[in-house]
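Peer 1: no sequence on this one, just coordinates:
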């Protein structure tokens, strides 16, 4: 088995993509959050790799992947993940997404339901407007210059060290500051800072998140979905779990946990994911069922579908290929 610490590389569309891979068996695609990288999963990857093939990429513009002047939209990221999996010879996955990566996971499942077996959303974006002012600040004109000044070398170690030290205090409000320190260090790289700002411009503005998947949440009736959140999340409120897809398989709000529940409680997180995968058979994509659900929208009841015919029992409309 590959070491969790080993980062591998593959070139897709001319850009280097970094990723970690370990284990064997059914595939889990693990997508990190904004300004983070695949190392956010290192505490849970060994446990998950005992059961699955775990692929944790650095999203384009993050970590050790290239940071080009390119498409940083949700759809672009979903396409990139499809192409990475294709290059790696992996057909179908359970996609796991944290924070912004949760938005990418939902977009991947929406664009490629034939390649998605299950969805796991971890403190995910895309389920509500509220988000920390620190992220909204990235969309304000001039924020790039302000961050560049705030991450200059003379005081960068002092700020990073102070954030890390504060994260060790027994206070829920400072719990995630160790991860914030890592993000602060990452934003010192001008290329990553530009990429992160490009990402934020696609999904939110200074008022909050404006891109949502809640209007399409009824599609989750065709796919098992798990939601995991930290009770003390100061980045995206745990109350957004209430807006999770209506047919969600399970919701876990972990106590004594912030925006990174997989870092706060890696053993419990891995256990929840394994139990979810083992107890929920993979979704099987059928174009007729997908079409029927799209036609009726969120008022459509799955019970009205005849699985043999894969169209509504009472439908009089002709099938559309």
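Peer 2: Ah, there it is. All figures in this text were calculated on a predicted structure; none of them were measured in a lab.

Peer 1: going forward, measure contacts between C-alpha atoms and count neighbours the same way
Peer 2: OK.

Peer 1: would you agree residue 21 falls within a strand?
Peer 2: Yes - under DSSP: H, G, I helix; E, B strand; the rest coil, residue 21 falls within a strand.

Peer 1: I'd guessed it sits against residue 54; true?
Peer 2: Yes - the criterion here is Cα atoms under 8 Å, and residue 21 meets it with residue 54 at 5.5 Å.

Peer 1: and these two? which has more neighbours close in?
Peer 2: A direct count of neighbours by other Cα atoms under 10 Å for residue 21 and residue 54 places residue 54 higher, at 26 against 23.

Peer 1: for residue 211, see how far away the closest residue to the more buried one other than its chain neighbours is.
Peer 2: Distance criterion Cα to Cα, 6 or more residues apart in numbering; nearest residue to residue 54, sequence neighbours excluded, is residue 28 at 4.8 Å. As judged by Cα to Cα, to the nearest Å, residue 28 and residue 211 stand 25 Å apart.

Peer 1: so which of those two has more stuff around it?
Peer 2: residue 28 (27 against 17).

Peer 1: who's in contact with the more buried one?
Peer 2: 52, 53, 54, 55, 93, 94, 95, 96 (Cα atoms under 8 Å, 6 or more residues apart in numbering).

Peer 1: give me the buried subset of those.
Peer 2: Among the contacts of residue 28, those scoring as buried are 52, 53, 54, 55, 93, 94, 95, 96 (criterion: 16 or more other Cα atoms under 10 Å).

Peer 1: which stretches in the stretch 201-321 of the chain count as helices?
Peer 2: 261-264, 266-279, 287-296 (DSSP state H, counting those that start in this stretch).

Peer 1: same check on the stretch 1-150 of the chain?
Peer 2: 45-49, 74-87, 100-111, 133-136, 143-150.

Peer 1: of the ones you listed, which stretch is the most buried?
Peer 2: helix 100-111 (a mean of 25; mean count of other Cα atoms under 10 Å).

Peer 1: and the nearest residue to residue 292 once chain neighbours are set aside, how many neighbours?
Peer 2: Spatial nearest neighbour of residue 292, excluding adjacent residues (Cα to Cα, 6+ apart): residue 311 at 5.8 Å. Burial of residue 311 is recorded as 22 neighbouring residues (other Cα under 10 Å).

Peer 1: what of residue 264?
Peer 2: Around residue 264 there are 19 residues (other Cα under 10 Å).

Peer 1: also residue 88?
Peer 2: Quick note: residue 88 (other Cα under 10 Å) scores 11 neighbours.

Peer 1: cool, the one 10 residues further on as well?
Peer 2: In terms of burial, residue 98 registers 29 neighbours under the definition other Cα under 10 Å.

Peer 1: just the strands in this protein please.
Peer 2: 8-12, 15-22, 27-31, 53-57, 93-98, 116-122, 204-205, 208-209, 225-230, 250-254, 305-306, 311-312 (DSSP state E).

Peer 1: okay, now the one to match up with it:
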């Protein structure tokens, strides 16, 4: 574990192994511990870098900067601070737009890109997934001050709902669950978490602007499970030069903890 100054914040980051760098970007309601069961597989041949995103876990609870573009700058500055000129970059959930924008804006820094279980702004291709509207919590989290006021004192129950749904009822290791709950307890921790959602309109504009002027040239893998499925692949297919896609059966949204061995088996040969 290290604390690294990057882009004006202190980033809490776990580092394991040696070799070509792999940068792992988590989502909500997670911390770097989302990758705990995948990191040992990757660390056999790679230097694995797993930060807490801005405002989350033990990283700085910043006032602003929760749009995907700024978070991509955080990631690039972290690589700079660790003397890594390039990395394979993996994003899931809220980490996916971040990884995508880093690859679009700085393709020379991203050797391979893996994105999972998320959508990329308003790019075409997600119509079927969004037919019933976006997930209910997007609107709840987006209202400034509301969710953190309502949920303070009930953080454990709320986080548990996502962890249960995200593993199709199987749950995650108790120690990691407890760390997630602790990381999202308190009004300021919740404010930072929901700031990622409140920045989504800005992130969506950044994504649209990026694809309006360039294609995704980095070799890319899209991985789907439940509930996003192949919606992300459909968004990427028209704009990516080199795309492979996989759908993991009987797997919840939290792929790295629900099916870590399956995920590792996809990532290892792709990075090689």
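Peer 2: Nice, I can see it. Remember, it's a predicted structure, so these values are computed and weren't measured experimentally.

Peer 1: if we can go back for a sec, same list (the helices of the stretch 1-150 of structure 1) but as a markdown table, adding distance to residue 8 of structure 1.
Peer 2: Below are the helices of the stretch 1-150 of structure 1 laid out as a markdown table (distance: least, Cα to Cα, whole Å):
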| stretch | distance to residue 8 of structure 1 |
| --- | --- |
| helix 45-49 | 15 |
| helix 74-87 | 12 |
| helix 100-111 | 20 |
| helix 133-136 | 30 |
| helix 143-150 | 29 |
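
Peer 1: may I see the buried residues of stretch 162-181 of structure 1?
Peer 2: Residues of stretch 162-181 of structure 1 classed as buried: 163-164, 166-167, 172, 174-181 (neighbour count, 16+ other Cα under 10 Å).

Peer 1: ditto for stretch 60-69 of structure 2
Peer 2: 60, 61, 62, 65, 66, 67, 68, 69.

Peer 1: which of those sits closest to residue 259 of structure 2?
Peer 2: residue 68 (26.4 Å; Cα to Cα).

Peer 1: in this structure that closest one contacts residue 203, no?
Peer 2: Yes - the criterion here is Cα under 8 Å, and residue 68 of structure 2 meets it with residue 203 at 5.1 Å.

Peer 1: which neighbours do those two share?
Peer 2: residue 97.

Peer 1: residue 249 of structure 1 is in contact with residue 226, isn't it?
Peer 2: Yes - with contact defined as Cα under 8 Å, residue 249 of structure 1 reaches residue 226; the gap is 5.6 Å.

Peer 1: more crowded one of these two?
Peer 2: Between residue 249 of structure 1 and residue 226, counted using other Cα under 10 Å, residue 226 has the larger neighbour count: 22 against 19.

Peer 1: from residue 270 of structure 2, how far out is the counterpart of the more buried one in structure 2?
Peer 2: Matched by TM-score structural alignment, residue 226 of structure 1 corresponds to residue 221 in structure 2. As judged by Cα to Cα, residue 221 of structure 2 and residue 270 of structure 2 stand 8 Å apart.

Peer 1: now swap in residue 139 of structure 2 and tell me
Peer 2: 36 Å.

Peer 1: again, but for residue 57 of structure 2
Peer 2: 29 Å.

Peer 1: got a list of what the residue nearest the centre of structure 2 touches?
Peer 2: Centroid-nearest residue in structure 2, with Cα atoms, centre = their mean: residue 95, separated by 2.1 Å. Residues in contact with residue 95 of structure 2, defined by Cα under 8 Å, 6+ apart, are 25, 26, 27.

Peer 1: what does it correspond to in structure 1?
Peer 2: In structure 1, residue 95 of structure 2 lands on residue 101 (TM-score structural alignment).

Peer 1: equivalent analysis for residue 140 of structure 2, please.
Peer 2: Under TM-score structural alignment, residue 140 of structure 2 pairs with residue 137 in structure 1.

Peer 1: from what I can see its match touches residue 145, true?
Peer 2: No - under the criterion of Cα under 8 Å, residue 137 of structure 1 is not in contact with residue 145, lying 11.9 Å apart.

Peer 1: tell me how many other residues crowd the residue lying closest to residue 135 of structure 1 once chain neighbours are set aside.
Peer 2: Spatial nearest neighbour of residue 135 of structure 1, chain neighbours left out: residue 200 (7.8 Å); criterion: Cα to Cα, 6+ apart. Using other Cα under 10 Å, residue 200 of structure 1 has 21 neighbouring residues.

Peer 1: residue 18 of structure 2 too?
Peer 2: Residue 18 of structure 2 has 14 nearby residues by other Cα under 10 Å.

Peer 1: give the aligned equivalent of it in structure 1.
Peer 2: Residue 18 of structure 2 maps onto residue 24 in structure 1, by TM-score structural alignment.

Peer 1: tell me if I'm right that its match and residue 48 touch.
Peer 2: No - using Cα under 8 Å as the test, residue 24 of structure 1 is too far from residue 48 to be in contact (9.8 Å).

Peer 1: overlap of the contact sets of the two?
Peer 2: In contact with both residue 24 of structure 1 and residue 48: residue 54, using Cα under 8 Å, 6+ apart.

Peer 1: residues in contact with residue 93 of structure 1?
Peer 2: Taking Cα under 8 Å, 6+ apart as the definition, contacts of residue 93 of structure 1 comprise 26, 27, 28, 29, 115, 116, 117, 118.

Peer 1: let me see the contact set for the fifth one.
Peer 2: For residue 115 of structure 1, the contact set (Cα under 8 Å, 6+ apart) comprises 91, 92, 93, 109.

Peer 1: just put the residues you listed in a markdown table and tack on distance to residue 82 of structure 1.
Peer 2: Listed next are these as a markdown table, based on distance: Cα to Cα, whole Å:
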| residue | distance to residue 82 of structure 1 |
| --- | --- |
| 91 | 9 |
| 92 | 9 |
| 93 | 10 |
| 109 | 10 |
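
Peer 1: ok so, going back, relative to residue 189 of structure 1, which of the strands of structure 1 is closest?
Peer 2: strand 15-22 (16.9 Å).
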